[in-house]
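J.: Sequence and predicted model, in that order:
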Amino acid sequence: MDYSKLSDQEINKLVAFALGCKEVVPDIFMDDVRRYEFDKPKNKSGNKFYFDPCNNPADAWPIISKHQISMCAYERANSGMKRESWWEADVFADFITRDDNPLRAAMIAFLKMQESANVPANSTGSDIR
């Protein structure tokens, strides 16, 4: 899946589902531990159920830590070239993801890792890893 084409909200939802969240009734998402909401709170007091790991370190860090996702900032400023900077996230050099937002990059790396875990080793069904 090309996660770069998805909105933060779509990625947040996929991350929640990968963590075990299920839609119990329309627009109510829960797992054994918490309730998840994906629409931005309309007031300053916020919403204690709002889940936004693409932008909120409090939501992202437990995932980053548990799955040992590393993040690194890069900058390229070669003479004659446009100055660029970006973040990359990976899991032991696999699932490398580049994005301007480090938390979003980490969540995409997490989703790629989950995707890979759900793919059989080969099409014959035998696992030769």
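T.: Yes, it's here. Numbering: from 1, shown residues only.

J.: Going by C-alpha atoms from here, please, whenever you check contacts or count neighbours.
T.: OK.

J.: So for this protein, the centremost residue is which one?
T.: Met107 (1.5 Å; Cα atoms, centre = their mean).

J.: Would you quantify the distance from the nearest residue to Asp39 once chain neighbours are set aside to Ala60?
T.: Excluding the flanking residues, the one nearest Asp39 by Cα to Cα, 6 or more residues apart in numbering is Tyr50, at 7.1 Å. Separation of Tyr50 from Ala60 (Cα to Cα, to the nearest Å) stands at 12 Å.

J.: Looking at those two now, which is surrounded by more residues?
T.: More neighbours surround Ala60 than the other of Tyr50 and Ala60, with 20 against 16 (other Cα atoms under 10 Å).

J.: Use this one as the comparison:
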Amino acid sequence: MNKYRDKSDFEINKAVVIALGKVIGIRPDSNIIYLIGGDELIEFNPCNNPADAMPIINEYGISLIYQEGEFQFATNDGNIECSISNPLKAAMIIFLMMKDAENEKV
């Protein structure tokens, strides 16, 4: 399907933060990504934390499609779709695919 489908949550989270151009720190003894803001470290986990994912989903017009009471797929106006069991991770994969498409146009 795409190069992101088999990536771990950590790998997707890291790719998202890099695509966003945020300064990051990674705790050496774990797979935790931090946004660095002033004197504060803020954990960043958009694949599993709606507070991290929803601003990206809203800004980039990503839709999470539910049918018959369960998540079906994520999309951006039908041009790119991703169907995996974690809807937030699916949305982050859509975001990364959108960024890839932008970079190909340049």
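T.: Done, it's in. Predicted model only: the values in this text are computed from it and were never measured.

J.: which position in the second structure aligns with the residue nearest to the centre of the first structure?
T.: When the second structure is aligned by TM-score structural alignment, Met107 of the first structure is paired with Met92.

J.: What is the one helix or strand its match maps to packed up against?
T.: Per DSSP states H and E: Met92 of the second structure is located in helix 87-105. The contact analysis (3 or more Cα pairs under 8 Å, 6 or more residues apart in numbering; DSSP states H and E) places helix 87-105 of the second structure against helix 9-20, helix 50-59, strand 63-67, strand 70-75, strand 81-82.

J.: ok, Ser116 of the first structure to Lys66 of the first structure distance?
T.: 17 Å.

J.: Just want to know which of these two has more residues nearby.
T.: Using other Cα under 10 Å as the criterion, Ser116 of the first structure and Lys66 rank with Ser116 on top: 12 against 8.

J.: What's the match for the more buried one in the second structure?
T.: Ser116 of the first structure maps onto Ala101 in the second structure, by TM-score structural alignment.

J.: quick one on the thing from earlier: let me know the angle separating the helix holding Met92 of the second structure from helix 9-20.
T.: 40 degrees (axes from the mean of the first three to the mean of the last three Cα atoms, to 10 degrees).

J.: I'd guessed Tyr36 of the first structure sits against Ile28; true?
T.: Yes: using Cα atoms under 8 Å, Tyr36 of the first structure is in contact with Ile28, at 7.3 Å.
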